[in-house]
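Trainee: mind looking at a prediction? Sequence and model below.
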Amino acid sequence: MTVERLLPTPEARDLIELTREIADKELATRVEEHERNETYPEGLFATLAAAGLLGLPYPEEYGGGGQPYEVYLQVLEELAIRWAAVAVAVSVHGLSCHPLAAFGTEEQKERWLPRMLSGEMIGGYSLSEPQAGSDAAALACKAERVENGYRITGTKAWITHGGKADYYALFARTGEGSRGVSCFLAPGHVDGLMFGKPEQKMGLHAIPTTTAHWDGAIIEADRLIGREGQGLPIAFSALDGGRLGIAAVATGLAQAALDTAVAYAKERTAFGKRIADHQGLGFLLADMAAAVESARATYLDAARRRDAGLQYSRQASVAKLVATDAAMKVTTDAVQVLGGYGYTRDFPVERYMREAKITQIFEGTNQIQRLVISRALTK
């Protein structure tokens, strides 16, 4: 089912139509092969970059699309309806651009940002560590100042596009405590940087997630973004937008599951009529639709607050919580609608269900989102 979207401008409507055309041609036709074989879709991100889809919410003066966040997120949702792993990688790329775009010097932006926003350089986000996921202040990876820059030593974990990206928004320790973390625009390939074997994940098989081992690698001093010790505020400001990206991806995933369930329920018959016409199953489909549309409305509300220059951190956490919980519920219910067939790989709903689970975990677990929301309410 094509989602009928309320978009702010004719340009935005054209952009959504372009996204659908590319997604149907390049994503929907390849997703099953790559997800089943766990192979990387070589050339796909160059195609998305050529269409201008990798820098949409960033300024046009640096090569971005100049689009409001509410439009960018709906592009992500359209991609996710066809291929969640690719949509996640696009969201992470956008997340990796934020530190430079928001905190970099003019010289740094002119040097790197146009190539990042054009998709000439694909980015990853390197915050988590094996012992520091939700607790970002516990980072141990070190960046020591040396004569020719910074020496990076330590291990980072759970890096989307690990080993494939051209650069990483890297967070490493330059001092003690929560004010001792700094942000760097680290090169994707440098002596002393090695990547682990891709994680054997439940879903999102086509895009690698890896560890990164920094063994005394030297990066230039001008790759420091912001001030030394400003890393955690930079990371957290980026994550607000990243959480909205995951909310949009989760909504697209749920929409895909709903579409498959509805199509099946209209074709399958039992007891002399379509199973969609049995009230018990019809009500289940109605609840699934309500969950999808609620998730979409929630992330759009947060995005419009961001676009208006309002505080939106709490709303971003609400959107991430609501949309990803909805995705888990809707994909599980889609498997139920299809019955035994839903449990097989003959239909995509079993993949949707596996993919939905991670959305409740990355960019801050949903338990962390509840913590963020409750603290905001009781300030």
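Mentor: Received the coordinates, thanks.
Trainee: rest of the way, CA atoms for contacts and neighbours
Mentor: Will do.
Trainee: my guess is residue 252 contacts residue 85, does it?
Mentor: No. Applying Cα atoms under 8 Å as the test, residue 252 and residue 85 come out as separate, 11.4 Å apart.
Trainee: which of those two has more neighbours?
Mentor: Each of residue 252 and residue 85 has its neighbours counted (other Cα atoms under 10 Å); residue 252 has more, 30 against 22.
Trainee: check it against this one:
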Amino acid sequence: MTVERLLPDQDARDLIALTREIADKELARRADEHERAETYPEGLFATLGAAGLLGLPYPEEYGGGGQPYEVYLQVIEELAARWAAVAVATSVHTLACFPVATQGTPEQRERWLPDMLAGRLVGGYSLSEPQAGSDPAALTCRADPADGGYRITGTKAWITHGGKADLYALFARTGEGRRGVSCFLAPGAADGLTFGRPEDKMGLHAVPTTSAHWDGAFLEADRLIGEEGQGLQIALSALDSGRLGIAACATGLAQAALDEAVAYAKERETFGKKIIDHQGLGFLLADMAAGVDSARATYLDAARRRDAGLPFGRQASVAKLVATDTAMKVTTDAVQVLGGYGYTRDFRVERYMREAKIMQIFEGTNQIQRLVISRHLAR
């Protein structure tokens, strides 16, 4: 089903139409093959970048699209409805651009942003560590001063696009405590940097997730983004926006599962009528549709607050929580609608269900989102 979107202007409507055309041509026809074979879609992100889809919320002066977040997120949702792994990687790339775009010097922005926003350089986000996932202040990877720069030593974990990205927003310790973390834009190819074997994941197979091992790799001083000690502030600010990207991914995935379930229910017959006409199943589909619409409304509310310059941290956590919990429920219910067929790999809904699970975990688990929301309420 094509979602009828309320968009702010004709430019946004044209952008969504372009996104749908590219998503149908480049994503929908390739997703099943690459997910089954667990192969990376070489060249696809360059295609998305050439179409202007990798820099939408960033300034036009650096090659971005200058689009409000409200529009950018709906593009992400359209991508996710065809191929969740690609949409997640696109959201992570946008997250990796954030430190340079918001805290970089004019020289750093000129040096890196145009190529990142055009997709000539793909970005990854390297914050988590084996013992510091939901608690980034506990990270131990170090950036020690060296002549003309820093030596990076330690292990990072759960890096989307690990080993494939050209640049990584890297967070490493330059001091003690919460004010002792700094942000760097690190090259993907550096002496002393190696990547672990891709994680054997439940879903999102086409884009690798790896660990990274830094063995005294040298980074020039001009790769420090912002001031020393500002890293945690940058990371948490970026994650507010990143959570909205994941909310949009989850909504697109849930929409795809709903569409598959409705299409099947219109064709399958039992007891002399189509199963969608049985009230028990029809009500289940109605609840699925209500959940998808609610998830979309929730992330759009947070995005509009962001676009208006209002505080949106709590709303971003609400959107991430609601949309990803909804995706898990809707994809599970889609498998139920298809019955035994839904449990086979001949139908996409079993993949959708596997892909939905991780969305409740990354960019801050949904338990962490509840903690964030409750702390906002306490204040």
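Mentor: Perfect, thanks for sending it. Nothing here was measured: the structure is a model prediction, and the numbers come from that model.
Trainee: TM between them?
Mentor: TM-score of the superposed chains, computed with TM-score structural alignment, normalised by the length of the first structure, equals 1.00; 379 aligned residues with a Cα RMSD of 0.4 Å.
Trainee: hey, where'd the helices end up in the second structure?
Mentor: Listed in chain order, the helices found in the second structure under DSSP state H are 10-22, 29-37, 44-50, 69-82, 84-103, 106-117, 231-267, 279-307, 313-338, 349-359, 366-378.
Trainee: wait, which of those helices is closest to residue 145 of the second structure?
Mentor: helix 231-267 (15.8 Å; Cα to Cα).
Trainee: related to what we said a few turns ago, for residue 206 of the second structure, find the nearest of the helices of the second structure.
Mentor: Using Cα to Cα, the nearest of these to residue 206 of the second structure is helix 29-37, at 5.2 Å.
Trainee: mind reading off the mean deviation between that closest one and the first structure?
Mentor: Its matched residues in the first structure lie on average 0.3 Å from helix 29-37 of the second structure after superposition (mean Cα distance after the TM-score superposition for the first structure).
Trainee: can you list contacts of that helix?
Mentor: With contact meaning Cα atoms under 8 Å, 6 or more residues apart in numbering, helix 29-37 of the second structure is reached by 40, 41, 82, 83, 204, 205, 206.
Trainee: that older thread, wait, which of the helices of the second structure is closest to residue 61 of the second structure?
Mentor: Of all the helices of the second structure, it is helix 106-117 that lies closest to residue 61 of the second structure, at 8.7 Å by Cα to Cα.
Trainee: quick one: that closest one to the first structure mean distance?
Mentor: Comparison of helix 106-117 of the second structure with the first structure after fitting gives an average deviation of 1.0 Å (mean Cα distance after the TM-score superposition for the first structure).
Trainee: that helix: which residues count as buried?
Mentor: The neighbour-count criterion (16 or more other Cα atoms under 10 Å) identifies 108, 109, 112, 113, 114, 115, 116, 117 as the buried residues of helix 106-117 of the second structure.
Trainee: is it true that the last one touches residue 54?
Mentor: Yes. With contact taken as Cα under 8 Å, residue 117 of the second structure and residue 54 are classed as touching, separated by 5.5 Å.
Trainee: shared neighbours, the two?
Mentor: Here residue 117 of the second structure and residue 54 have residue 64 as joint contacts, going by Cα under 8 Å, 6+ apart.
Trainee: now the end-to-end length of stretch 352-369 of the first structure.
Mentor: With Cα to Cα, to the nearest Å as the measure, the first residue of stretch 352-369 of the first structure is 22 Å from its last.
Trainee: count of residues packed around residue 227 of the second structure?
Mentor: Using other Cα under 10 Å, residue 227 of the second structure is surrounded by 12 other residues.
Trainee: how close does it sit to residue 182 of the second structure?
Mentor: Per Cα to Cα, residue 227 of the second structure is found 7 Å from residue 182 of the second structure.
Trainee: ditto for residue 253 of the second structure
Mentor: According to Cα to Cα, residue 253 of the second structure and residue 182 of the second structure sit 34 Å apart.
Trainee: who's more crowded, those two?
Mentor: Counting neighbours by other Cα under 10 Å for residue 253 of the second structure and for residue 182 shows that residue 253 has the greater number, 34 against 26.
Trainee: which residue sits closest to that one, ignoring its sequence neighbours?
Mentor: Of all residues not flanking residue 253 of the second structure in the chain, residue 81 sits nearest, at 5.0 Å (Cα to Cα, 6 or more residues apart in numbering).
Trainee: for the one you found, give me its contacts.
Mentor: By Cα under 8 Å, 6+ apart, the neighbours of residue 81 of the second structure are 249, 252, 253, 254, 255, 256.
Trainee: from those residues, pick the one nearest residue 265 of the second structure.
Mentor: Of all the contacts of residue 81 of the second structure, residue 265 of the second structure sits closest to residue 256, with 14.2 Å by Cα to Cα.
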